[in-house]
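Undergrad: predicted model follows, preceded by the sequence.
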Amino acid sequence: MEDFFIRHYNEFISSGITLAIVFVLKFLTNKMIKKVGSISDLNVARTRLVSKYFSFGFTALTIVAFTLIWGVNVKELGLILSSVFAVIGVALFAQWSILSNVTAGIILFFSFPFKIGDRIKIMDKEIESSGTYIIEDIRAYHIHLRRENGELLTYPNNLMLQKAVCVIAEEGFENEGSDAV
């Protein structure tokens, strides 16, 4: 048993360093996401969702790093990865809209052009009645918009990036530049 640890000393050290780096990166990323969420006054559930996405990404990178550190045969690894990516590619092609909505949700989180409670108007010809909506919830795939008459519209995140969206100011809002004569 001691011989095993001596033979793989470098792999154990590299694995430990990799784990330490990943934990530090996860910690810093989570702090940054929480800070962006609190500064932007975003929903806590939305902040947690973006944190989970980044955590999943770090976990995948850690698995790849361990595979390389422990010296898996590259030819065998290439065969396995090409098969896995072929299956994932077909699945993502079939589900491209889900992936684009999740990506748009992350972009909306970091760009925060609007937040829950904002009154907006969407410039989309395909919506039957164009009116104002109040953003009720922003989820991973879609946004819940409530009309003034109480109807709930579920609108995909990717369309929020593709269509023009006007944020309507509160009635008591005055333009700072309007004092000029």
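TA: Happy to help now that I have it. Numbers count the residues shown, from 1 in each chain.
Undergrad: rest of the way, CA atoms for contacts and neighbours
TA: Will do.
Undergrad: in contact with Ala65, which residues?
TA: For Ala65, the contact set (Cα atoms under 8 Å, 6 or more residues apart in numbering) comprises Thr18.
Undergrad: is it fair to say it lies in a helix?
TA: Yes: applying DSSP: H, G, I helix; E, B strand; the rest coil, one finds Ala65 inside a helix.
Undergrad: for the spatially most central residue of the chain, helix, strand, or coil?
TA: Nearest to the mean C-alpha position of the chain, counting by Cα atoms, centre = their mean, stands Ile106 at 3.0 Å. Recorded secondary structure, Ile106: helix (three-state DSSP).
Undergrad: does it really touch Lys52, like I thought?
TA: No: contact status for Ile106 versus Lys52: not in contact, 11.1 Å apart, counting by Cα atoms under 8 Å.
Undergrad: and the helix or strand hosting Phe27, how far out from the chain middle?
TA: With secondary structure defined by DSSP states H and E, Phe27 is part of helix 9-39. Helix 9-39 has its C-alpha centroid displaced from the chain centroid by 18 Å (Cα atoms, centre = their mean, to the nearest Å).
Undergrad: included below, for side-by-side comparison, is a second structure:
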Amino acid sequence: MKELIFEYQRQLLGTIICVLILLISRFASTKAIRKVGKLRDIHEARTRLIIKYVSVGHTILAFSVLIFVWGVNFRELGLVLSSVFAILGVALFANWSILSNITAGVILFFSFPFKIGDRIRILDKEVPDEAVIIDIKAFYFHMINDHGEHITYPNNLLLQKGVVLIEKQVHLDEDGSGIL
């Protein structure tokens, strides 16, 4: 066991440093995202969703660094990565709207002037009524209009269409299903 540790001493030290940096950066980014969420009065569920996205990004970055620390053969790694990227490219091309909705959800978190409980009108023929925002998920905006109809609207379309703020912080039922 001592021989194994001595032989891979540099890689083990690099791994420990990488894991420590990962933990510190995750902690700092989580704290920063929570602070932004609190300052902008953003719903806690949305804040947790963005934290999850950032954590996945940190993990992918740390995994990439560990590949270099352990000295993986680049020719073999290139073959594997090109195959993986080819498959991902086809899969992501087929599901481009999913990625655009997730990206729009992150953009909406950091720079969107509307919150859960606000009454809005989307300048779109297909959504003629005003509605109250009841939830904002990774892919969709959930709203309810005055007729009690639940409307689900994709995040990426919300960035593309004009939105009029009618009233801030309309009071919702306990379960968020209707307007008081």
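TA: Sure, I can see it. Note that the coordinates shown come from a computational prediction; the quantities given were computed from them, not determined experimentally.
Undergrad: what's the burial count for the residue nearest to the residue nearest to the centre of structure 1 when sequence neighbours are not counted?
TA: The shortest distance from Ile106 of structure 1 to any non-neighbouring residue, by Cα to Cα, 6 or more residues apart in numbering, is to Val50 (6.4 Å). Residues within reach of Val50 of structure 1, counting by other Cα atoms under 10 Å, total 22.
Undergrad: quick one: buried residues of stretch 40-56 of structure 1?
TA: Buried positions in stretch 40-56 of structure 1, judged by neighbour count with 16 or more other Cα atoms under 10 Å: 40, 42-43, 46-47, 49-51, 54-55.
Undergrad: oops, could you answer that again for stretch 5-24 of structure 2 instead?
TA: Neighbour counts using 16+ other Cα under 10 Å place 11-12, 14-15, 18-19, 22 of stretch 5-24 of structure 2 among the buried residues.
Undergrad: show me how far it is from its chain's centre.
TA: Taking the mean of its C-alpha atoms, stretch 5-24 of structure 2 sits 29 Å from the chain's own mean (Cα atoms, centre = their mean).
Undergrad: distance check, Ala91 of structure 2 against Phe139 of structure 2.
TA: Using Cα to Cα, to the nearest Å, one gets 17 Å for the distance from Ala91 of structure 2 to Phe139 of structure 2.
Undergrad: correction: the previous question concerned Val90 of structure 2.
TA: With the distance defined as Cα to Cα, Val90 of structure 2 ends up 20 Å from Phe139 of structure 2.
Undergrad: and what of Val72 of structure 2?
TA: Counting by Cα to Cα, the separation of Val72 of structure 2 from Phe139 of structure 2 is 36 Å.
Undergrad: what do you get for Ala131 of structure 2?
TA: Per Cα to Cα, Ala131 of structure 2 is found 18 Å from Phe139 of structure 2.
Undergrad: same check, this time on Leu20 of structure 2
TA: Here the criterion is Cα to Cα. By it, Leu20 of structure 2 lies 32 Å from Phe139 of structure 2.
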